[in-house]
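Novice: Any chance you can model this:
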Amino acid sequence: MKTPASRFTSPLRGPWLTSVFGLALLVALPVIVLTGLLSYIAYGPQLGQAIPADVGWLRLPLFTWPTRPSWLYRLTQGLHVGLGLVIIPVVLAKLWSVIPKLFAWPPARSLAQLIERVSLLMLVGGLLFEIVTGVLNIQYDYIFGFSFYDAHYFGAWVFITGFLMHIALKIPHMITGLRSIPLREILRTNVSGTRAQPPDDTGLVPAEPAAPTVSRRGALALVGSGVLLLAVLTVGQTLGGPARSVALLVPRGRGRDFPVNKTASVAGITPEAVGPGWRLTLRGGPAEVVLDRAALARLPQRTARLPIACVEGWSTVQTWSGVPLAELARLAGVPAPGSAHVRSLQRGGAFGEAFLQANQVADPNALLALRVNGEDLPLDHGYPARIIVPALPGVHNTKWVTAIDFGRT
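Specialist: This next block holds a predicted model:
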């Protein structure tokens, strides 16, 4: 009687192919994990504005997120999202290569096998959950009905636990599998010469292999082509320039030739709110300081070419002009602020306000921007004034600023 696992008869399945895909993921996944955790730290948990806020014993070691290099968050989040997308073909190929083991019965014959099964459930379930929720977040499709930030953070720890357990259990098997067929032989063998590996105790090699329809090198080329295609369709959101025109998987609106996440209409910004009656209020010193836009324009101005990068992975570099935040702090009567609380005219939402660290306020290129690329800010990009700080996550570069409270500590 045939078992469900015996129905999978591809001669390509075996320790070598599974180990190759495993090695590729072993290189990519730690980078994705590390950059994801760095993104959480960049949001400033010590200022109470990271999401989720209460993570219990999963709290990360915190440090002051630097402002230099200015492209730091662009790099880390671009890698996190970009690699997370391009590994999808590798993940699917790895699952295809081990699918017979999913039908093994009984699922565990020993304590070691039980631990392996639990690690596999956490690894595969956690990874698929992170990929699916991440892709939906990029597309702004929140059909899952729960907080993406909360779920993605806690889901990551489920995956990390399974990943570490799986590495401890499977590294020796992966090394053995990689040595089972020389790479030179794989690259030289065509379809007609492709043979199944000898049966072993991995349960991956079919007992009755079918005739090959593709070689192992062909399978690698197919998966590699999928990786390359996804890279071409997504990398432009981080690199910008001409590459952005082929970033077809990036649903970003545009304002004056660069992307925008939330438009003024979505944020509830009315023409009256940003008209001649708009005022900026500075607090923290002996008395409030209230400025209109004309008064801001008369203050010392600075121009800097800075990137703005968002959690969805996209980024863009523009030339911003405005008043240094350090100058506004001095004007408010707080020459050496320990923090800044920035408030927006935006109605509702999780990012209608942001807290900045002392180094972010003090950086000479940290601006309350009034202009971009030599022109007044477009309304969708924060007119009459917005925050732009080097290496700061995009959602904390607050638009439509109406007040800044400078803290002394």
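Novice: contacts, neighbours, all on C-alpha from now
Specialist: Will do.
Novice: Which residues belonging to the longest strand belonging to the chain are considered buried?
Specialist: With secondary structure taken from DSSP state E, the chain has its longest strand at strand 315-324. Across strand 315-324, burial judged by 16 or more other Cα atoms under 10 Å covers 315-317, 320-324.
Novice: Please tabulate those residues in CSV, including the columns distance to Gly125.
Specialist: Converted to CSV, those look like this (distance: Cα to Cα, whole Å):
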residue, distance to Gly125
Ser315, 30
Thr316, 33
Val317, 37
Trp320, 43
Ser321, 47
Gly322, 47
Val323, 48
Pro324, 47
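Novice: Distance from the longest strand of the chain to the middle of the chain?
Specialist: 22 Å (Cα atoms, centre = their mean, to the nearest Å).
Novice: next one: stretch 308-325
Specialist: 17 Å.
Novice: Show me the helices in the stretch 201-350 of the chain, by range?
Specialist: 216-234, 236-239, 293-298, 325-332 (DSSP state H, counting those that start in this stretch).
Novice: Sequence B follows; please return its structure for comparison with A:
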Amino acid sequence: MTPRTSGPRPPVRPEFRPPSFTGRLHDARTATAVGRWLGAAFAVCFLTGLVSHYLQHPPDWLAGRLPARPVWGYRLTQGVHVSTGIAAIVLLLVKLWTVYPRLFVWPPVRSVRHALERLSVAVLVASAVFEVLTGLLNIAQWYPWPFAFVPAHFAVAWVAAGAILLHIAVKAPEIAAHWGRRSPGTRSLPAADAVDRRSLLLGTAAAAGAVTLTTVGQSLTPLKTLDLLAPRHPDHGPQGLPVNRTAAAAGVSAAGLGAWRLEVAGPRPYTLTLDELRAMPQTAAALPIACVEGWSVQAHWAGLRVRDLVERAGGRPGTAALRVTSLEVSGSYRVMEMGPQYADDPLTLLALTLNGSALSLDHGFPARIIAPNRPGVLQTKWVHRLEVL
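Specialist: Next up, the predicted model:
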């Protein structure tokens, strides 16, 4: 007999085995079908987001050329932007579900080209998630991050757009092979998956439609009865309008308005009390107020035409711009400027009343700006100074 040897056995190195996915529909055809919808949603969000950003922060070359018509323009584009962005959350989750097994391919990097491709996908996923997440939290006005939302959201939108275009260029052959039911790549997929794929796509469309219907009422007021998930309801708030920034948040109180005067600076400066403003000829206008968070409401405003105030101060009609200063203590939009196309528009008002009643303090008492086709953050409340430029 051969004697047994004693002593510890050498350790056995475990063999790495990548996860094995047996679930169906994690295929190129499903990913392409969902990707078409997601790509369209991101394209709409990107284009309408550009409109929103440049209306709020126009570069110098564009500041004097922004249109005041149609009066509902910003209401439409921003409503579409927010509604499409909410629907894109559903589409993005389903898209990531269809492709996530590819995260575990082995070896993780097969070549320099493959490494660059995976890096581009990582940038695409990260920027897409960042955009929908920060956009959703902005709607709720919750900012749990140390950076400013507007410039970060705008900058990453360009990154996401570039990553999407790069991804389409790299994946163009695979996308073309699975684009339609009769595409070459589609014919090689199991026929049994077709029914389940249709069910998945119908479920995705139903989910995206459901979140849209239950939020779009904040801007599409005929559907306001279905506005169940949006953080704003178009009828809820003082005088029947929502309020984003209250007087208390802005540091404005009724006690501090006792000696209020409207200062109008220009070649012929003057001041007016509230009673003097009310005694002047009033102009009424039905205009929507639309906010970047997606809600908008049509309302009836009355007050003085800004163009008349500008002309009285010596500003030339059609050429004078205007700087508006609020009583609020601080804030990114405490001082607002409008170009001649807004200052000279007959519908741009220094409003004193809302829906037939004097402005409430939260809506900008004693006076506020209301102008056509402008973001809500530029409809300055608690106005105390107009400066003709």
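Novice: what's the TM-score for these two chains?
Specialist: The pair, once superposed, lands on a TM-score of 0.88 when counted by TM-score structural alignment, normalised by the length of structure 2; 370 aligned residues with a Cα RMSD of 2.5 Å.
Novice: ok so, going back, what is the corresponding segment of structure 2 for the longest strand of structure 1?
Specialist: Strand 315-324 of structure 1 corresponds to residues 296-305 in structure 2, going by TM-score structural alignment.
Novice: buried stuff in stretch 115-135 of structure 1?
Specialist: 115-117, 119-120, 122-124, 126-131, 133-135.
Novice: how many neighbours does Gly348 of structure 1 have?
Specialist: By the measure other Cα atoms under 10 Å, the count of residues near Gly348 of structure 1 is 11.
Novice: Next up, the contacts around it.
Specialist: Counting by Cα atoms under 8 Å, 6 or more residues apart in numbering, Gly348 of structure 1 makes contact with Ala267.
Novice: which position in structure 2 aligns with it?
Specialist: In structure 2, Gly348 of structure 1 lands on Ser330 (TM-score structural alignment).
Novice: what does Gly285 of structure 1 give?
Specialist: Gly285 of structure 1 maps onto Pro267 in structure 2, by TM-score structural alignment.
Novice: residues in contact with its match?
Specialist: So Pro267 of structure 2 contacts 313-315 (Cα under 8 Å, 6+ apart).
Novice: Of the residues you listed, keep whichever come out buried.
Specialist: 313-315.
Novice: wait, which of those residues is closest to Pro340 of structure 2?
Specialist: The closest of the buried ones among the contacts of Pro267 of structure 2 to Pro340 of structure 2 turns out to be Gly315 (Cα to Cα; 10.2 Å).
Novice: Which residue is the nearest non-sequential neighbour of the equivalent of that closest one over in structure 1?
Specialist: Using TM-score structural alignment as the criterion, Gly315 of structure 2 maps onto Val334 of structure 1. With sequence-adjacent residues excluded and distances taken as Cα to Cα, 6 or more residues apart in numbering, Val334 of structure 1 is closest to Gly285, at 5.7 Å.
Novice: Relative to Ala332 of structure 1, how far out is the one you found?
Specialist: 5 Å (Cα to Cα, to the nearest Å).
Novice: now do Thr67 of structure 1
Specialist: Distance of Thr67 of structure 1 to Ala332 of structure 1, computed by Cα to Cα: 23 Å.
Novice: Next, count neighbours for the alignment partner in structure 1 of Leu200 of structure 2.
Specialist: In structure 1, the residue paired with Leu200 of structure 2 is Ala219, using TM-score structural alignment. Ala219 of structure 1: 14 surrounding residues under other Cα under 10 Å.
Novice: How about Leu60 of structure 1?
Specialist: Neighbouring residues of Leu60 of structure 1 were enumerated by other Cα under 10 Å; the total is 13.
Novice: how close does the aligned partner of Ala248 of structure 2 in structure 1 sit to Pro378 of structure 1?
Specialist: Aligned by TM-score structural alignment, Ala248 of structure 2 pairs with Ser265 of structure 1. Counting by Cα to Cα, the gap from Ser265 of structure 1 to Pro378 of structure 1 is 13 Å.
Novice: Now flag whichever of the buried residues of strand 315-324 of structure 1 is closest to Leu248 of structure 1.
Specialist: Nearest to Leu248 of structure 1 among the buried residues of strand 315-324 of structure 1: Ser315, at 14.9 Å, using Cα to Cα.
Novice: Was I right to think that closest one contacts Gly241?
Specialist: No: using Cα atoms under 8 Å, Ser315 of structure 1 is not in contact with Gly241, being 10.5 Å away.
Novice: Spatially nearest residue to Ala371 of structure 2, not counting backbone neighbours?
Specialist: Spatial nearest neighbour of Ala371 of structure 2, excluding adjacent residues (Cα to Cα, 6+ apart): Thr348 at 4.2 Å.
Novice: Equivalent analysis for Gly22 of structure 1, please.
Specialist: That would be Lys94: by Cα to Cα, 6+ apart, it lies 6.9 Å from Gly22 of structure 1.
Novice: What residues of the strand or helix carrying the one you found count as buried?
Specialist: Assigned by DSSP states H and E, Lys94 of structure 1 belongs to helix 88-102. Residues of helix 88-102 of structure 1 classed as buried by neighbour count (16+ other Cα under 10 Å): 88-91, 93-95, 97-100.
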